[in-house]
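[1] starting from these lines, generate the structure:
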Amino acid sequence: MKDNWFDVLIIGGGPIGIACGLEAKKKGLSYVIIEKGPIVNSLYNYPVNMQFFSSSEKLEIDDIPFISKAAKPDRAEALEYYRRITTSNNININLFEKVNAVTKNYSDFTVITTKNKYQAKHIIVATGFYDLPKKLKIEGEDLNKVSHYYKEPHFYAGQKLAIIGASNSAIDAALECYRKGAEVSLIIRGSEVGQRVKYWVRPDIMNRINEGSIKAYFNAEVTEIQEHSIKVNTPDGNIKLENDFVLALTGYQPNFKFLVNMGIKLSDDEKKIPEYDKETMQTNVKGIYLAGVICGGMETHKWFIENSRVHAKMIIKSILSKATLV
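    Got it, this is the predicted structure:
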């Protein structure tokens, strides 16, 4: 095999990307994983105290046991699990290297990254969706006081904090920051806390709202962010709240431009679901496959680790069915 020539190049070193690497290695294929950050970069960027909705066995890849101290593992345990899998299996992964372009040639692909140039017979895109936050598109969103990512609560102690959103990330942040002394206001576009909020967390946030410890504005929308306040449109009219920081935890989306630049077709509706064969995971571009949450387009709640682990075996099986490899 020539240097930087591979049967399979995997873009994304998250759990599903690692699962694809493990399967390629088991089947004797030459492969490399290109990851723009550390091992399982998306999980690394999760909130420090995040606890998974799924039990540990549902997060396992390649039938490697995931033992956790509680029924629902936390972020630290997941990071250790996937790191140990990567290192103990000598997975060929290049970290802190970003893929800039993928070009289809006559019989293979050229991949240009921030550090190198590769040739590969097949491409697996397992990039997830955590890179691009859904923007509010309002005045003041670019102020330094605004963040679309939440890490831990200590920073917000003693501050007037507005959290925009009703999903797990927003509710977890609201509870943690309240308990560290922040004055928390929840701005929720709908009429209730999200139905997909973890079942053991939902009663907690409802109790805090009902007792007034956390102020919630339902059917509300932030219309402007100012240096020391925010403007909110509520059913009772427009109000202005004193404010020190804003966490806009309104969700994230895949890098659709990256997919389109590779020639992958997206659905015409707002879901933007990529075109792929549900039996092989191959896209409309022959030789390019999708794995994991990227398959759902804007429906980022559709695919998780537990129900997309099978993609690795499906893809490698399809690749092996082809005649020529590097």
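
[2] switch to C-alpha atoms for all contacts and neighbour counts from now on
    OK.

[3] start to end distance for stretch 30-41?
    23 Å (C-alpha to C-alpha, to the nearest Å).

[4] quick one: buried residues of that stretch?
    For stretch 30-41, the buried set under the neighbour-count rule, 16 or more other C-alpha atoms under 10 Å, comprises 30-41.

[5] do stretch 57-75 as well
    For stretch 57-75, the neighbour count (16+ other C-alpha under 10 Å) marks 57, 59-61, 66, 73-75 as buried.

[6] dump the buried residues of stretch 30-41 to JSON lines, plus distance to Asn261 and secondary structure.
    Formatted as JSON lines, the entries for the buried residues of stretch 30-41 read as follows, by distance: C-alpha to C-alpha, whole Å; DSSP: H, G, I helix; E, B strand; the rest coil:
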{"residue": "Ser30", "distance to Asn261": "25", "secondary structure": "coil"}
{"residue": "Tyr31", "distance to Asn261": "23", "secondary structure": "strand"}
{"residue": "Val32", "distance to Asn261": "21", "secondary structure": "strand"}
{"residue": "Ile33", "distance to Asn261": "20", "secondary structure": "strand"}
{"residue": "Ile34", "distance to Asn261": "18", "secondary structure": "strand"}
{"residue": "Glu35", "distance to Asn261": "19", "secondary structure": "coil"}
{"residue": "Lys36", "distance to Asn261": "18", "secondary structure": "coil"}
{"residue": "Gly37", "distance to Asn261": "22", "secondary structure": "coil"}
{"residue": "Pro38", "distance to Asn261": "25", "secondary structure": "coil"}
{"residue": "Ile39", "distance to Asn261": "25", "secondary structure": "coil"}
{"residue": "Val40", "distance to Asn261": "24", "secondary structure": "coil"}
{"residue": "Asn41", "distance to Asn261": "23", "secondary structure": "helix"}
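
[7] also this sequence, please, to line up against the first:
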Amino acid sequence: MNTEKYDIVIIGGGPIGLACGIEAQKAGLSYAILEKGCLVNSLYNYPANMTFFSTSERLEIGDVPFVSNNAKPTRNEALEYYRRVAIHRKLNVRLFEEVSEVTKSDENYLVKTRKKNYEATHVVIASGFYDIPQKLGVKGEDLPKVTHYYKDPHFYAFQKVLVVGANNSAVDAALETWRKGADVTMVIRGEGVGERVKYWAKPDIENRIKEGSIKAYFNSEVEEITEGFVSIKTPEGIVKIENDWVISMTGYQPNLAFLKKVGINLSADEIMKPQYDENSMETNLPNIYLAGVICGGMNTHSLFIENSRVHAERIIEKIKSNFD
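    Okay, here's the model as predicted:
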């Protein structure tokens, strides 16, 4: 298998991975960006009608303006923007190349994918957190009727839909499928919808629940899923409802097992935050860096595109100092 050599290999072709590539390019360093799926794969898997909470200028990378039709850009606008950034910057992105392992090779690191090997002095891991859904852990969760990724509401028209979750993705799925004619029920573990729900969606979902258009069980959990029904554990006891589809929007988690396999230390608590230097983003492994939301471990709501773009600058500054 052929081995390509670079100064830097960047694992992850999302916005922050692309930002790292741009900074490497500016510094005159050779690099390759390896992405397991399509370009900005995480954003591609967002709901089709999703609107960002951030304004467009906060999503910009590489000094390329992001022009949106509205104050809050949509998923489709973001996909188009980052594709144009990749074209404009002529970024060296290798798509559909999932990294299987990173090992030490003399003074460098060997990064393996199914297609080929890459050797680099420095490795940046910017793999995001959208790959592994948080499972419910109940009987029937693996049935074909259950999905952890919601895309388009039309599919659920005139169907009995159960939405599990209380935050933005769950609220969007409930409202959009209901507006396409679905009979929607929500199961929410807490006393109400999440505090992080977008300010324009929160009163909408609360009013739909209040008027009874969307049924909601609070302080409740799914107990079992079958082909035709879902059993819900509520404060009043078990409720069994007819059901065609379950949309489980209970969140996602980064591939921390991969970090551990590479040799990056994780905190011993439930957050499992990776060890890295806040100034350089370098981990406990020399010349291996973290960028983006992966830095937060299981605390996936602490970092976003807008507040982790700076990671790319910190990393390349540190790498440049190594070459001086």
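
[8] re the thing from before, of the buried residues of stretch 30-41 of the first structure, closest to Phe155 of the first structure?
    Closest approach to Phe155 of the first structure among the buried residues of stretch 30-41 of the first structure (C-alpha to C-alpha): Asn41, at 22.3 Å.

[9] how about that closest one, nearest residue that isn't a chain neighbour?
    Using C-alpha to C-alpha, 6 or more residues apart in numbering and skipping the chain neighbours, the partner closest in space to Asn41 of the first structure is Gly14 (6.5 Å).

[10] show me the contacts for the one you found.
    Going by C-alpha atoms under 8 Å, 6 or more residues apart in numbering, Gly14 of the first structure touches 39-43, 126-128.

[11] what about the closest residue to Thr86 of the first structure other than its chain neighbours, which helix or strand?
    The shortest distance from Thr86 of the first structure to any residue that is not its chain neighbour, by C-alpha to C-alpha, 6+ apart, is 7.2 Å, and that residue is Ile18. Using DSSP states H and E, Ile18 of the first structure sits in helix 15-26.

[12] again with Lys104 of the second structure
    strand 99-105.

[13] re the thing from before, helices or strands next to the helix holding Ile18 of the first structure in the packing?
    Contacts defined by 3 or more C-alpha pairs under 8 Å, 6 or more residues apart in numbering; DSSP states H and E place helix 15-26 of the first structure against strand 5-11, strand 31-34, helix 305-308, helix 310-320.

[14] which residue packs closest to Lys115 of the first structure, ignoring adjacent ones?
    Counting by C-alpha to C-alpha, 6+ apart, the nearest residue to Lys115 of the first structure once its immediate chain neighbours are dropped is Glu97, at 6.3 Å.

[15] could you report the neighbour count for that neighbour?
    With neighbours defined by other C-alpha atoms under 10 Å, the count for Glu97 of the first structure comes to 17.

[16] what about it, distance to Asn41 of the first structure?
    In this structure, Glu97 of the first structure and Asn41 of the first structure are 12 Å apart, going by C-alpha to C-alpha.

[17] got any residues that touch both of these two?
    Taking C-alpha under 8 Å, 6+ apart as the contact rule, Glu97 of the first structure and Asn41 both touch Glu35.

[18] how about the helices in the stretch 1-150 of the second structure?
    15-26, 41-44, 75-88 (DSSP state H, counting those that start in this stretch).

[19] check the ones you listed for me and report the most buried one.
    helix 15-26 (a mean of 25; mean count of other C-alpha atoms under 10 Å).
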